[in-house]
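Student: mind looking at a prediction? Sequence and model below.
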Amino acid sequence: MDLAALLDPLGLACREAGEAIRAVRSRGFAVEHKGDLSPVTEADRAAEAIILAALARHAPGVPVVAEEEVAAGRIPALGESFFLVDPLDGTREFVRGGDDYTANIGLVVAGTPVLGLVLAPEQGRLWAGVVGGVAWVESHDGTRAPLAVRTPGERLTVVASKSHMNQATRDFLTTELPDAELVSVGSSLKFCLLAQGKADYYPRLSPTSEWDTAAGHAVLLAAGGQVDGPGGAPLGYGKPGFLNPGFAASAGWKGPKLAPYMPL
């Protein structure tokens, strides 16, 4: 499979999904809740249908684990390679009228994300990368700029979740990084800020699903960054239930281990 050749058609699919999401927002929508009490809307489902159709055309035969498909009990048998799709990451932000939400496609090979696309519909920006290959951000007019992480300076810029800031994260930041500048951002945009050289570190001390992180993880790896689990080993994929216990994403900066601060 030529991974770099997938970026353009899948990028178009992300943009089409973004247009569908914005159309739903424009006409209004109802909010439902899944079994885990997380919100879901017509926009989530419309965007996912567009992305799944594109993957079937451009990467036939590769299993796809998509958030709303999983919620409906449809989980494919997995091989060494599989896609992870979050059609609307940051649904809570979307429901509240915020702009920090994204559409995400990630490809995992042998437990590692190797291709990622992250679209921010309200910004019109698409971040994309193939590990060991290209990494770029595309503006609404199609202009592309390369991505590369920056060398951390004396004062770190740390990004954290708008909707999922918890006491464990506050304790970690207060104890380990008291002098860091803190920026609150929603969804997978936090990975993109690191990949674009606008931030240095993103600690997550609460659970996420693998489809929340795979695309942004791949973009960050392609830009020269890294994502480690609570104990400091690289974060892997294909875990039971597709759940991440916690992680630290960085621009190559090896920070303190998260495990001592993780809730039991």
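Tutor: Received it, and whenever you're ready, just let me know what you need. Numbering: from 1, shown residues only.

Student: when you work out contacts or count neighbours from here on, use the C-alpha atoms and nothing else.
Tutor: Will do.

Student: quick one: the nearest residue to G238 once chain neighbours are set aside from K239, how far?
Tutor: Spatial nearest neighbour of G238, chain neighbours left out: G111 (6.1 Å); criterion: C-alpha to C-alpha, 6 or more residues apart in numbering. As judged by C-alpha to C-alpha, to the nearest Å, G111 and K239 stand 9 Å apart.

Student: for the chain, what spans make up the helices?
Tutor: 3-27, 42-58, 67-71, 91-95, 167-176, 189-195, 210-222 (DSSP state H).

Student: would you tell me which one of those is buried the most?
Tutor: Using mean count of other C-alpha atoms under 10 Å, the stretch among the helices of the chain with the largest mean neighbour count is helix 210-222, at a mean of 30.

Student: which one's more surrounded, G111 and K239?
Tutor: Of the pair G111 and K239, G111 is the one with more neighbours under other C-alpha atoms under 10 Å, namely 15 against 12.

Student: the residue nearest to G238: what's it in contact with?
Tutor: 80, 236-238 (C-alpha atoms under 8 Å, 6 or more residues apart in numbering).

Student: for it, give its distance to T102.
Tutor: Here the criterion is C-alpha to C-alpha. By it, G111 lies 23 Å from T102.

Student: among the helices of the chain, which comes closest to G35?
Tutor: helix 67-71 (8.0 Å; C-alpha to C-alpha).

Student: who does that closest one touch, helix- and strand-wise?
Tutor: helix 42-58, strand 81-89 (3 or more C-alpha pairs under 8 Å, 6 or more residues apart in numbering; DSSP states H and E).

Student: what helices and strands are in contact with the first one?
Tutor: It refers to helix 42-58. helix 3-27, helix 67-71, strand 81-89.

Student: how does it look with 7 Å?
Tutor: Judged by 3 or more C-alpha pairs under 7 Å, 6 or more residues apart in numbering; DSSP states H and E, the packing partners of helix 42-58 are helix 3-27, strand 81-89.

Student: let's bring in a second one:
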Amino acid sequence: MHYSSILPDVIKVADEASEKVLHIYQSDFKVNYKDDKSPITAADVASHEVIVHGLRRISRDIPILSEESAAAPWEERQHWHRFWLIDPIDGTRDFTQRSGEFTVNIALIEEGEPVLGVVTAPALKEAYWGASGEGAFKRDRTGRTHQIRVAEPKETLRVVASKNHLNAETKAFIDALGAHETVQAGSSLKFCRIAEGHADIYPRMGPTSEWDTAAAHAVLLAAGGKVQSTDGHPLLYGKEDVLNPNFIAAGNWYF
């Protein structure tokens, strides 16, 4: 598949979902809670519907796995060699707290690897995308698009950390890095900050799901970075258990 041929259409779908999300974000929305106590809003549902409809316009043959839909059984998913993996809103807590640092995420997975990803930050008016062999790009709030690349590390590492999920294990890992400064970011923007050279490393020692990371992982790969589990294996997708292991995202220099 030539990713460049479908990437503009995927970006358009993400932008359409972002418009829906932003409209709800600017309203007096209601927060509900799933069985696992995680928050959900009308924006999650609206974004899911727009993305699924848009991706089916692009290809009806590629299956879709979304955080906001009933997952296909493993007996079916294990035969998926290529599929869309989406998180209609990553960082729903950032959404409900109105920090602006929530994202819309669309990834294409092939043989377990994220080969294309689009991440939009509707409230920040930013967008990131990347694909295997195509490089990574950012569209800023002025509408200007430029190519992005991971930075070479400096003497003091810039460590990007979660504002909502900084646990003791992650803090211990960061402290062991030595001299560093902390770059705060929400949702999948943590990967994007590394991809654009504004941070150097993002350790995550806590639960995430495949849809939380896939799109931004693809952007980071296209920008020259990597994501690996703490035992040195690449972070893969399409597993029976959709939970990710603990991982580290960084430029190639780290691995």
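Tutor: Sure, I can see it. Please read all numbers here as calculations on a predicted model, not as lab measurements.

Student: need the TM-score between these chains.
Tutor: Remark: TM-score between the superposed chains equals 0.95 [TM-score structural alignment, normalised by the length of the second structure]; 252 aligned residues with a C-alpha RMSD of 1.4 Å.

Student: report the central residue of the second structure.
Tutor: Residue closest to the average C-alpha location in the second structure (C-alpha atoms, centre = their mean): A216, at 3.6 Å.

Student: right, and that residue touches K190 too?
Tutor: No - at 8.5 Å, A216 of the second structure does not count as touching K190 under the criterion of C-alpha atoms under 7 Å.

Student: what's the overlap in contacts for these two?
Tutor: Contact criterion C-alpha atoms under 7 Å, 6 or more residues apart in numbering; residues shared by A216 of the second structure and K190: none found.

Student: and stretch 228-240 of the first structure, which residues are buried?
Tutor: 228-230, 232, 235-238 (16 or more other C-alpha atoms under 10 Å).

Student: tell me the contacts of the residue nearest to A161 of the second structure when sequence neighbours are not counted?
Tutor: Using C-alpha to C-alpha, 6+ apart and skipping residues adjacent in sequence, the residue nearest A161 of the second structure is Q184, 5.5 Å away. For Q184 of the second structure, the contacting residues are 160-163, by C-alpha under 7 Å, 6+ apart.

Student: again, only using 10 Å
Tutor: 158-163, 190, 193, 199 (C-alpha atoms under 10 Å, 6 or more residues apart in numbering).

Student: same check for those residues, but in the first structure.
Tutor: Retained in the first structure by both residues aligned by TM-score structural alignment, their matches' C-alpha atoms under 10 Å are the following of the contacts of Q184 of the second structure: 159-163, 190.

Student: if you rank the residues you listed by neighbours, which is first?
Tutor: V160 (27 neighbours).

Student: can I assume that residue is in contact with S188?
Tutor: No - applying C-alpha atoms under 10 Å as the test, V160 of the second structure and S188 come out as separate, 11.0 Å apart.

Student: ranges for the strands of the stretch 151-255 of the second structure?
Tutor: 157-162, 180-185, 201-204, 225-229, 247-251 (DSSP state E, counting those that start in this stretch).

Student: out of those strands, nearest to E134 of the second structure?
Tutor: That would be strand 225-229 among the strands of the stretch 151-255 of the second structure, by C-alpha to C-alpha, at 13.9 Å.

Student: that older thread, what's the closest of the helices and strands packed on helix 42-58 of the first structure to V130 of the first structure?
Tutor: helix 3-27 (6.4 Å).

Student: with the second structure superposed, average distance for the closest one?
Tutor: On superposition with the second structure, the mean distance recorded for helix 3-27 of the first structure (mean C-alpha distance after the TM-score superposition for the first structure) is 1.3 Å.

Student: same for that helix, what does it pack against?
Tutor: Contacts defined by 3 or more C-alpha pairs under 10 Å, 6 or more residues apart in numbering; DSSP states H and E place helix 3-27 of the first structure against strand 39-41, helix 42-58, strand 81-89, helix 91-95, strand 102-109, strand 112-120, strand 125-130.

Student: now with 7 Å?
Tutor: By 3+ C-alpha pairs under 7 Å, 6+ apart, helix 3-27 of the first structure packs against helix 42-58, strand 112-120.

Student: for the aligned residue in the first structure for V21 of the second structure, which residues are in contact?
Tutor: Aligning on TM-score structural alignment places V21 of the second structure opposite I21 in the first structure. Applying C-alpha under 7 Å, 6+ apart to I21 of the first structure gives the contacts 43, 47.

Student: next one: the one 10 residues further on
Tutor: Taking C-alpha under 7 Å, 6+ apart as the definition of contact, the neighbours of V31 of the first structure are 39-41.

Student: now do the same for it: its match in the second structure.
Tutor: For V31 of the first structure, the residue aligned by TM-score structural alignment is V31.

Student: swap in G186 of the first structure?
Tutor: Match for G186 of the first structure (TM-score structural alignment): G186.

Student: distance between the ends of stretch 114-127 of the first structure?
Tutor: Chord length of stretch 114-127 of the first structure, first to last residue, is 14 Å (C-alpha to C-alpha).

Student: that stretch corresponds to what range in the second structure?
Tutor: Residue span in the second structure matched to stretch 114-127 of the first structure, by TM-score structural alignment: 115-128.

Student: thought A222 of the second structure was touching A136?
Tutor: Yes - contact criterion C-alpha under 7 Å: A222 of the second structure and A136 qualify, at 5.1 Å.

Student: ok, back up a step: and the two most separated of the buried residues of stretch 228-240 of the first structure?
Tutor: Every pair of these checked by C-alpha to C-alpha; the farthest is G232 and G238, at 18.1 Å.

Student: I'd like to know how many residues surround R60 of the second structure.
Tutor: R60 of the second structure: 10 neighbours (other C-alpha under 10 Å).

Student: what about it, distance to H53 of the second structure?
Tutor: 10 Å.

Student: cool, V242 of the second structure as well?
Tutor: V242 of the second structure is 23 Å from H53 of the second structure, where distance means C-alpha to C-alpha.

Student: please apply the same query to V115 of the second structure.
Tutor: Distance from V115 of the second structure to H53 of the second structure, by C-alpha to C-alpha: 21 Å.

Student: same thing with E152 of the second structure?
Tutor: 40 Å.

Student: do L108 of the second structure as well
Tutor: 15 Å.

Student: one step back: and of the helices of the first structure, who's closest to S250 of the first structure?
Tutor: helix 189-195 (6.8 Å).

Student: mean per-residue distance, that closest one versus the second structure.
Tutor: Looks like 0.6 Å for helix 189-195 of the first structure (mean C-alpha distance after the TM-score superposition for the first structure).

Student: contact partners for G197 of the second structure?
Tutor: Contacts of G197 of the second structure by C-alpha under 7 Å, 6+ apart are 149-151.
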